[in-house]
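Just the structure for this:
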Amino acid sequence: MPLPYRARRIRRYGRAASAIACLSLAACATDRLALAPATPDRPWEIPPSFDNLPEPGTHTAARTPSEGGTAPAVAAPASTAERRVPRGNSVQIDPTRRYDLAGLIDLAQRNNPETQGAWEQARQAALAVGLTETSYVPQISAEIVGGYQHTPLPIPTTLVRKGYFTSDTRELLPTLTAKWLLFDFGRREGSVDAAKANAFVANVAFTGAHEKLIYAVSRTYFAIGAARGRLRVAEQALKSAGIVQDAVESKRAHELATVVELAQARRQTAQARYNLERARGGQNSAYSSLVASVGIAPDVPVQIADSSEMSLPPAPSGDVEQMVRDALANRPDIIAGLGKVRAAEATLSSAESAFYPTVGLEAQAYQNIGGLSTEGSRYYSVNEPGANILLKLSLPLFDGGARDAQISIAHSEVAAARHSLDQAQDAAVQQVTDAYDALKTGYAEYEAALALTKAAEIAYDAALDAYRHGVGNYTDLANAQTALSQAQSEREDAHSNVFTAAAALAFSTGTILSHS
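Below you'll find the model as predicted:
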């Protein structure tokens, strides 16, 4: 059975609306999520230049340098058992695994709230790009207006004696409206460019958050290595104090040592025991700092691989000037500063375009379903389609100085972005220089600590042997024992300081992530 005329017409309007809706969906704003990093647990790989951005969907997770270099390598994704559990901000720890630096960084990257937040901000910035790009496509809306109107209208008294007549109207107007901005002298282009620059900045900031996280975990990891080394030194010092006390007590039993020497030996043992407890407290504090930087709950035990026996990283290649150049080219804060300058310049361009006219197209298609009654007569009905298409030229003439103010603000934002970039570059130069000097000093201190420890060991052995054979005094023995413990502790600190300085140099130059 053929459809009634009205139904066929409504079906045609429905098909037209569906076709236009499909065209609009082809440019969906949420498609731009592909510009954001794919996952929150791996850093975004910064492209070699701002203009060489990766195509949507081609994310590459950067890796960190190996442990043997200036910064650690990120291990491959851990097993499902180590994935984050849905409980607060913690991860599930494998109790049988001794986590090295790479494993700890992997845990931190999957659990750190700062990187998670930076990832969400990058996604928001990517969506903002799609939002600004929607201004290039037609804006389509559907609405239905219906109602009743009673209207008195004037009319010559020659036609109607009382000089007016009344009209009663009832109408239902389903309408499909399309508005399309065709030309605006670059106003939309500036907004899109600014949004893209902001998305780039957000992605770089996300990578910067990962770099800060890796540096924080590295610093606390090497700190616990130094604390463990000091604990071993304290344990050995207590053993040495016991040996010395035994020697003094043996000599005192044969009346070859004084009561004062015996009291001093016992005091030395008590001091060593106190130092041991303090070293244990330092190790516990270093452990707490490490698990906090990783994001592990403090009551969750985790086995940490010892870093105190690791070979020193290689000395930096190149001079400090080359490292400064690397920092200015690779540091996320400087790259983000360049992106902010681009965003501010694009915003300025968009603001300046507001002084030019805009050209747009507006169209409507509707169905007039209604009736009209005059002076209480019966209603005369209509059910017919209507349409219009209009070309609109708009030029704002006066706005109280709003556009001038927007341009002044945009100029100020450009200047502020450039000053921030200069400040970031100056800070980078100082940080690289300080880290480079600290690393050079760390190597020298470690070599000196090795020589000092060797000399202290020889002196202690000689003093202990001399005292046992009655040709040495207790004061020399006690001094040698104290000097040995101090030298060994300084050696452990120097070893850790080299690794920490190497990580600081890699962080300050922006090379703590490997792009291999």
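
contacts, neighbours, all on C-alpha from now
Noted.

which stretches of the stretch 401-516 of the chain form helices?
Secondary structure of the stretch 401-516 of the chain by DSSP state H, counting those that start in this stretch: the helices cover 402-468, 474-509.

closest one to Lys212 among these?
helix 474-509 (7.6 Å; Cα to Cα).

related to what we said a few turns ago, with mean neighbour count added, can I get the helices of the stretch 401-516 of the chain in a markdown table?
Shown next, in a markdown table, are these (neighbours: other Cα atoms under 10 Å):
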| stretch | mean neighbour count |
| --- | --- |
| helix 402-468 | 17 |
| helix 474-509 | 23 |
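
Now distance to Thr166 too, for these, in CSV please.
Below are these laid out as CSV (distance: least, Cα to Cα, whole Å):
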stretch, distance to Thr166
helix 402-468, 47
helix 474-509, 83
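
how many other residues sit next to Gly281?
Number of residues near Gly281 (other Cα atoms under 10 Å) recorded here: 14.

where's it relative to Pro154, distance?
Going from Gly281 to Pro154 by Cα to Cα, to the nearest Å gives 98 Å.

how close does the residue most central in space within the chain sit to Ile512?
Of all residues in the chain, the one closest to the mean position by Cα atoms, centre = their mean is Phe206, 2.9 Å from it. Counting by Cα to Cα, the gap between Phe206 and Ile512 amounts to 14 Å.

before we go on, could you also do this sequence so I can check it against the first one:
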Amino acid sequence: MRRLLHGLLACLLWCSLPAEAYEPGILGTTKGVRHQAVHDDVRANMSCQFGQLPKQLPLAEVIERILCQDPQTRLSWAHAKIQAAQVGLSQSAYLPRLDGRLSSGQTDRFGGAHRRYDTASLELSWVLFDFGRRSAAMRNAHQLLLAANANQDATLQNAFAQAAQIYYDAQAAERRLTASVQIANLATQNLDAADARYKAGTTAISERLQAQTALSQAHLREVRDRGALHNAIGTIALRMGLSPNVPLQLAVDPTPLPDTHFVKAIDKLLSQAHQEHPALLAARAQLQAANAAVEEVRATGLPSVAFTADLSQGRNMTNGDTGEQSHGIGLQLTIPLFDGFGRTYQIRNAKARVEAEQANLANAEQQVALDLWTHYQTLSTETQSLQRTSELVDQSRQALEVIQGRYHSGVGSMVEVLNALTAYADAEEQHTQTLNHWQTSRLKLIASLGQLGFWAL
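The predicted model follows:
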């Protein structure tokens, strides 16, 4: 009796330990959780351990630091681990269930007599057959894990695109500031030339005032562009988990630009996205999970067969510590007969969820196709615009140099110089904006294919 009590007590204490004490994957469900995008093996298993900031911060390191700090990526990973635990829960239904009980007490009788007793028992129950209920539940959990992994992939790609966007915005702010400083220097040269001509008596005071106004406008633009750059750099620092006052210097723009070898005919891109986009993979997995849930609910209304065994031992303290022991094994057949029509409405609920997931899949397919078409056309337009704006910058710079040279030689007017300077400034702004749009459109197109990752850099 004592051996049974001690053994049962030890079993109960071990089984009641916190889950963290023995969780590391008895059923191996944690292996089903992905740590990164399936298509991106360039930086496998990011450690999220970084040293000192480099003098020139490259785009890849900025993105990696932001991904490690982004709360949405951690949230999606946690959801995937939650669903992995659900897979383990569905697998555990195939294992036997062992329960132990300890009890001690007394019963009072008429006349003041009482009876003290101690009992210990073990009960084993093992479901052998249930018409596919457990297998349907496991398929449901497994499909939901696939959906969670796909959603994690989509979240990573979204955070990746946002990180690249703020980096490209910061680079655009640097280019704008560089152009503003250059324009301010040109405006200073124009003012010096106008002042020299005014002092020589070859021009009116109005031209000098026009040059002075243009210089003030150039300084104002420089101040605003410098503030925009500080804002963009501070945003990057905050997203990386650093203080916004940390001095950061971005790497120089890549030369030549990243390639676009992945761009194919639109029909091929649509087919590729239909097969690989994480939003579609998640929607398909959720639909399969909903179908499995219907089968699971239906199976709850069917019989089940379980193997049962029990062992108990008691001790009567009243009659000289007499003990009694019992044990038994058998098969238990459970037949659900009536549950108040609850199962009928559970099946209706499950079927309605299937319809909802079918509509969700159709909506996801349409949205992926629309996004892909939009970004495909945008990249095509920006690619052509980038070449034209580059030509426009060269042409406007040459025109400005010619007109400035004529003005410094005493020919022409300040109006011509200022018009040429304005045209050059506009051309630089258009080129900077177009380059920024091209860079982001390229990454958005890759994201529309469901393949955005470090390889794209």
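
Mind checking the TM-score on these two?
The TM-score (TM-score structural alignment, normalised by the length of the second structure) is 0.90; 449 aligned residues with a Cα RMSD of 2.9 Å.

Trp126 of the second structure looks like it's in a strand, true?
Yes. Checked against DSSP: H, G, I helix; E, B strand; the rest coil, Trp126 of the second structure lies within a strand.

Residue in the first structure paired with Gln367 of the second structure?
Using TM-score structural alignment, the equivalent of Gln367 of the second structure in the first structure is Ala427.

how far away is that match from Arg278 of the first structure?
Computed as Cα to Cα, the Ala427 of the first structure to Arg278 of the first structure distance reads 37 Å.

And for Thr258 of the first structure?
Thr258 of the first structure is 31 Å from Arg278 of the first structure, by Cα to Cα.

Ala223 of the first structure pairs with which position in the second structure?
Residue pairing (TM-score structural alignment): Ala223 of the first structure is matched to Asp169 of the second structure.

do the same with Asp306 of the first structure
Asp306 of the first structure maps onto Val252 in the second structure, by TM-score structural alignment.

so the match of Ala223 of the first structure touches Asn436, yeah?
Yes. The pair Asp169 of the second structure / Asn436 is scored as a contact, 6.9 Å apart, by Cα atoms under 8 Å.

hmm, back to that, show the contacting residues for the match of Asp306 of the first structure.
Shown in contact with Val252 of the second structure (Cα atoms under 8 Å, 6 or more residues apart in numbering): Gln56.

Is it located within a strand, as I assumed?
No. Judged by three-state DSSP, Val252 of the second structure forms no part of a strand; its state is coil.

Run a quick neighbour tally on the counterpart of Leu131 of the first structure in the second structure.
Aligning on TM-score structural alignment places Leu131 of the first structure opposite Leu89 in the second structure. Neighbours of Leu89 of the second structure under the rule other Cα under 10 Å: 16.

tell me the secondary structure for Leu89 of the second structure?
Applying three-state DSSP: Leu89 of the second structure is helix.

Next one: it from Arg97 of the second structure, what distance?
Applying Cα to Cα to Leu89 of the second structure and Arg97 of the second structure gives a distance of 13 Å.

again with Asp371 of the second structure
Asp371 of the second structure is 51 Å from Arg97 of the second structure, where distance means Cα to Cα.

Same question for His114 of the second structure.
For His114 of the second structure, the distance to Arg97 of the second structure - Cα to Cα - is 36 Å.

Same check on Ala214 of the second structure?
Taking Cα to Cα as the measure, Ala214 of the second structure and Arg97 of the second structure are separated by 85 Å.

All good on my end, thank you.
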